[in-house]
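Undergrad: Following is a predicted model, sequence given first.
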Amino acid sequence: MKACQVSVVVPCFDEEEVIEAFHRALLAVLEPIRHTFEICYVDDGSGDRTGARINALAAEDRRVRYVSFSRNFGKEAAMLAGLRMSRGEVVVLMDADLQHPPELLPRILELRKSGYDQVVARRDRTGEGALRTLLSAACYRAMGRCMDVEVVDGEGDFRLLSRKAVDAVLALPETDRFSKGIFSWIGFDTASFTYRNVRRAAGRSKWAGRNLIDYGIGGLVSFNNRPLRLAIHTGLALALAALGYALWIIVDVALHGVAVPGYTTLLTAVVALGGIQLATLGVIGEYVGRIYSEVKRRPHYVVRETSECPDRGMRPPGVLPDAESDAEPGSSSGVHVYEGRRRT
């Protein structure tokens, strides 16, 4: 099968309990619509039997393809691998936990017929806790004000991308990827609709509070440099405040003489300025750390096994060539990453 009309990319991490139910539900929707399709599973280094389940599905159905990572590299890397593996004219990204209902695929594909290069299924907040809903809304509002791209509350990874949009996403080489921002940054005509939020069919969410905060910070610094400018503005504001305070002290001394030194005022000022300096250094450090990651140019993931060639694995773009087969004559030997092993 050299090409197909629809590719469904499904990142998986510890989804042993639900992967087979998801696959059945997906086939029940895809087979009646009479499009040629493929299902691309990406096992993101699961610690359970998710990889074995996917392997069995691929053995039973030639429309199923998969890649298994050598360890957990994160969902961003898994989505990137799936997009690289996909061959369809359109690509649909879905989660395997059934929170992205397969029943919505016909509606998504119907909107694609209107010429949209992106079709986004946006979930509402039905069934979520009040605190989580409030924090999510506040986070999206903050990112909307600060980021150079538009990120909408409820719009996640459940979306359709045309081949043109997929090629645009794959052309972006950054190491620290924030897909929600990337999908918005590439543009193209986009349609969206809202669906009722669905709880996980089994297992537990991999996104705890700390992970969500880190993800939000990563997205914030990925698409703007406003935090750095905020540090400059804060410094200028503090300098003006200090100048005003100094003038007030001079006037007060001229009118009333020297009073007892204000220990509390001095201590408060030192602590406040120290906190601002540390926060500013943290912002600068976040950007420097991202520069460090980009300069190293490490691959986004390492493949352990793939349906393309199960005995050797598929070399992902960015992984160094095999020392025994692809090294140039006369080149010095080094450490090469391939199939999750180290060769010297």
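TA: Perfect, I can see it now. The structure presented is a predicted model; accordingly, all values stated were derived computationally and were not measured.

Undergrad: all contacts plus neighbour counts: C-alpha atoms, from now on.
TA: Will do.

Undergrad: residues near residue 266, how many?
TA: 11 (other Cα atoms under 10 Å).

Undergrad: Just want to check the distance between it and residue 242.
TA: Between residue 266 and residue 242 the distance is 12 Å, computed by Cα to Cα, to the nearest Å.

Undergrad: any residues touching stretch 138-154, and which ones?
TA: Stretch 138-154 is contacted from outside by 122-125, 136-137, 180-181, 184-185, 216, 220, 223-224, 226, using Cα atoms under 8 Å, 6 or more residues apart in numbering.

Undergrad: And here is the other one:
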Amino acid sequence: MKNITLIIPCYNEEHTLPDLISELSSLIGIHKSYTFHILFVDDGSTDATQSILKEYIKSLPITIVSLSRNFGHQAALQAGLDSAEESIIVLLDADLQDPPEVISDMIKKYEQGAKHVIAKRSQRNEKLIKKIPAHIFYYWAQKFSEFPFPREVADFRLLSPEVHTAYKSLPERKFFLRGIFAYLGFTPEIVTYTREKRQKGTSKYSWEKMIRLFLDSIPTLSSEPLRILFPLSKIVAATILTIVLLILLLWFSQGLSTNNLLLICFLLIGLSATYIIGTLSIIALYLHAIFQQSQNRPPYIIDSIINAEQ
């Protein structure tokens, strides 16, 4: 029988875990031709998440990879991918907004020959405050990406052993996983579903974390922002030069009052400062990514691994 490993990051999910595990038990019962393994990555939870998971270890094929602190959602997924043995991999969040029954559709696609199956949200039944930043994120991520990057697709996906092996061959230490899987290729098949509101617990993705994820995604997806700096600098320089020439022309032909001259000077300073700040921000974004990679630190630290044998 083929093996399927479900990788599920958890951070303070004590309220959703019983329902999630119940649904996963039903899923395992449906697909008897596969051997399932459930790998929960506890991302430094401070509630009863780990205690609840331990209650199910004897009855289900569960392994708990416990991280030494909260490293973040992407790092927790990476810990699961690195810890999983060669098998079919499914990435799934613990909040039940991405329904586990969709995995059955993914498995069908895999059985039809797909090596990479992604779950696309056809509808988001969420609050507007969550929808707006998500739409902005996907729009700009798609604009920046140098390779096909589908919209309304998060980390919920199935990876064949070939894709998992290709992922493990990459030298980077810290990933924006959606960008990495897009880079790997393996033209994905798509299943669609409706993303529901979170019924229990609270979302762990604040505005600050979403902005950080977006900024981290840019160096992974593209070098285009760096490439546009040179042509943009020529446009800005030409604009400033044109304004200066117009000022000189007006100065000699009509004269300019001190107030008008000061206003124009402030506009020129503002334009120049905006360009400089924007340029430095883009360069800093890529320098930060290079700095993180050069540190060669692991993106996560495993505190313990717990399974039925321990």
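TA: That came through fine. Fair warning: this is a prediction, and the values are worked out from it, not measured in the lab.

Undergrad: Strands of the stretch 201-344 of the first structure, residue ranges please.
TA: 303-306, 336-338, 341-343 (DSSP state E, counting those that start in this stretch).

Undergrad: among those, which is the most enclosed?
TA: Across the strands of the stretch 201-344 of the first structure, the average number of neighbours (mean count of other Cα atoms under 10 Å) peaks for strand 303-306, which reaches a mean of 23.

Undergrad: That one vs the second structure, average distance?
TA: On the superposed models, the aligned residues of the second structure are on average 1.0 Å from strand 303-306 of the first structure, with distances taken as mean Cα distance after the TM-score superposition for the first structure.

Undergrad: Which other helices and strands does that strand contact?
TA: Judged by 3 or more Cα pairs under 8 Å, 6 or more residues apart in numbering; DSSP states H and E, strand 303-306 of the first structure is in contact with strand 64-69.

Undergrad: for the first structure, which helix is longest?
TA: Longest helix in the first structure by number of residues (criterion: DSSP state H): helix 263-296.

Undergrad: distance between it and the chain's centre?
TA: A distance of 26 Å separates the C-alpha centroid of helix 263-296 of the first structure from that of its chain, computed with Cα atoms, centre = their mean, to the nearest Å.

Undergrad: cool, stretch 171-179 of the second structure as well?
TA: From the chain centre to the centre of stretch 171-179 of the second structure is a distance of 9 Å (Cα atoms, centre = their mean).

Undergrad: The second structure: helices as residue ranges?
TA: Using DSSP H, the helices found in the second structure span residues 17-30, 49-56, 73-83, 102-111, 128-144, 161-168, 177-184, 207-221, 224-227, 229-253, 258-295.

Undergrad: so where in the first structure does the shortest one end up aligned?
TA: Aligning helix 224-227 of the second structure against the first structure (TM-score structural alignment) gives residues 226-229.

Undergrad: Mean deviation, the matching stretch versus the second structure?
TA: Stretch 226-229 of the first structure differs from its equivalent in the second structure by a mean of 2.0 Å after superposition (mean Cα distance after the TM-score superposition for the first structure).

Undergrad: ok now that stretch, how far from the chain's centre?
TA: The chain centroid and the centroid of stretch 226-229 of the first structure are separated by 22 Å under Cα atoms, centre = their mean.

Undergrad: What residues does residue 55 of the first structure make contact with?
TA: Neighbours of residue 55 of the first structure in contact, by Cα under 8 Å, 6+ apart: 66, 307.
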